[in-house]
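>>> Fold the following, please.
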Amino acid sequence: MSPVPVSYEVRVADGPGDREACFAVRKEVFVVEQGVPEDLEYDAYDVVAVHVLAVRDDGVPLGAGRLLHGEAAVGKTGGEPGVGVLGRLAVLGEVRGLGVGVALVRAVEEAARARGLTAVDLGAQTHALGFYERLGYVAYGPEFLDAGMPHRAMRRVL
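Sure, this is the predicted structure:
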């Protein structure tokens, strides 16, 4: 049975309420569902990141992601100028397959373009490689562990 379509919007998180909604989605997906320790899920980058949020028409959060850029992205891109980092992409289980993840990735990419970035990197859980490949990301480098789960680095030139 396929998921029932739902009406939603994706926007750059604006204010503490939106940020808390992003964190709530991340907690549900990463901490509760995937077992990532909470102290690994939230980090100092959350303060400076651009967060994107998908919300149902009635305001219920459905998904979230973030963009690191500038100094915040340096440690994750090896200091490569013009490259941002997409991370913490999370979509609640009941709405997976409805395009929410795609819309969040595209919103992060738009935020990157608006900041003059020319590429976006990410660390994809290996089970999600196909999802990102369909969106134009190309894997590079060896597999690595992040929070105990296998990942691959990926990049999309904007």
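
>>> make it CA atoms for all contacts and neighbour counts henceforth
OK.

>>> In terms of helices and strands, where is the spatially most central residue of the chain?
For the chain, Leu89 is the residue whose C-alpha lies nearest the centre (C-alpha atoms, centre = their mean; 2.5 Å). Here Leu89, judged by DSSP states H and E, is contained in strand 83-91.

>>> and Ala24, helix, strand or coil?
helix (DSSP: H, G, I helix; E, B strand; the rest coil).

>>> again, but for Gly116
Per three-state DSSP, Gly116 ends up coil.

>>> rewinding a little: show me how far the strand holding Leu89 is from its chain's centre.
From the chain centre to the centre of strand 83-91 is a distance of 3 Å (C-alpha atoms, centre = their mean, to the nearest Å).

>>> Need the residues that contact that strand.
For strand 83-91, contacts defined as C-alpha atoms under 8 Å, 6 or more residues apart in numbering pick out 25-26, 29-30, 62-70, 73, 76-77, 100-101, 104-105, 108, 112, 117-123.

>>> now the other sequence, so there's something to compare against:
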Amino acid sequence: MKIALAETDALKQACFAIRRAVFIEEQRIPEPEEWDDYDAIALHYLAEDAFGPAGTARVISRDDSAKIGRVAVLQRHRGTGLGAQIMRAVMADAKARGFARAELESQVYAIPFYGRLGFVAEGPEYDDGSGIMHRLMRADL
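Prediction:
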């Protein structure tokens, strides 16, 4: 599996296609909730295998924190450890870029997954507007 920064429009479009499949089609998040102005300035990461795109994540710079979001793995790759591979790659790149910490807004069911990667949940659960409950999580890099 190759995980790298999506530096071309074609690679970014592959990231967006994964997000469409996972968030809009599977989780039924309304399309206007998925796309935002941060897509134009975020770092987008793409995981690919020999057969094509498999997963994605993005990072938004927030002072000395890397806000990781839109972490998505296509259904056929779930349960393989790909999500953790993506997160480790993104966190390593964020650290190399000088970020001191990472933060994310985890869907509540995924809190244990991010906890195994060193993230600690903070504050109460909240609806981010998608109808899915989330919780803020942070980790030092």
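
>>> Superpose the two chains and report the TM-score.
Counting by TM-score structural alignment, normalised by the length of the second structure, the TM-score of this superposition works out to 0.96. Behind it: 140 aligned residues with a C-alpha RMSD of 0.9 Å.

>>> The second structure: which residue goes with the residue nearest to the centre of the first structure?
Aligned by TM-score structural alignment, Leu89 of the first structure pairs with Val71 of the second structure.

>>> What does Ala49 of the first structure correspond to in the second structure?
So, by TM-score structural alignment, Ala49 of the first structure is matched to Ala42.

>>> er, Phe131 of the first structure I mean
Aligned partner of Phe131 of the first structure by TM-score structural alignment: Phe113.

>>> Tell me which helix or strand that match sits in.
helix 111-115.

>>> Show me what that helix is packed against.
If you count contacts as 3 or more C-alpha pairs under 8 Å, 6 or more residues apart in numbering; DSSP states H and E, helix 111-115 of the second structure packs onto strand 120-127.

>>> Mean distance between the strand it packs on and the first structure after superposition?
Strand 120-127 of the second structure differs from its equivalent in the first structure by a mean of 0.4 Å after superposition (mean C-alpha distance after the TM-score superposition for the first structure).

>>> Report the aligned residue range of the first structure for the helix or strand that comes right after that strand.
The element immediately downstream of strand 120-127 of the second structure (helix or strand, assigned by DSSP H and E) is strand 133-140. The aligned range for strand 133-140 of the second structure in the first structure is 150-157, by TM-score structural alignment.

>>> With the second structure overlaid, how far apart is that stretch on average?
By mean C-alpha distance after the TM-score superposition for the first structure, the fitted stretch 150-157 of the first structure averages 0.4 Å away from its aligned residues in the second structure.

>>> Show me what counts as buried in that stretch.
Using 16 or more other C-alpha atoms under 10 Å as the test for burial, stretch 150-157 of the first structure gives His151, Arg152, Ala153, Met154, Arg155, Arg156.

>>> Please name the nearest non-neighbouring residue to His69 of the first structure.
Distance criterion C-alpha to C-alpha, 6 or more residues apart in numbering; nearest residue to His69 of the first structure, sequence neighbours excluded, is Gly84 at 4.7 Å.
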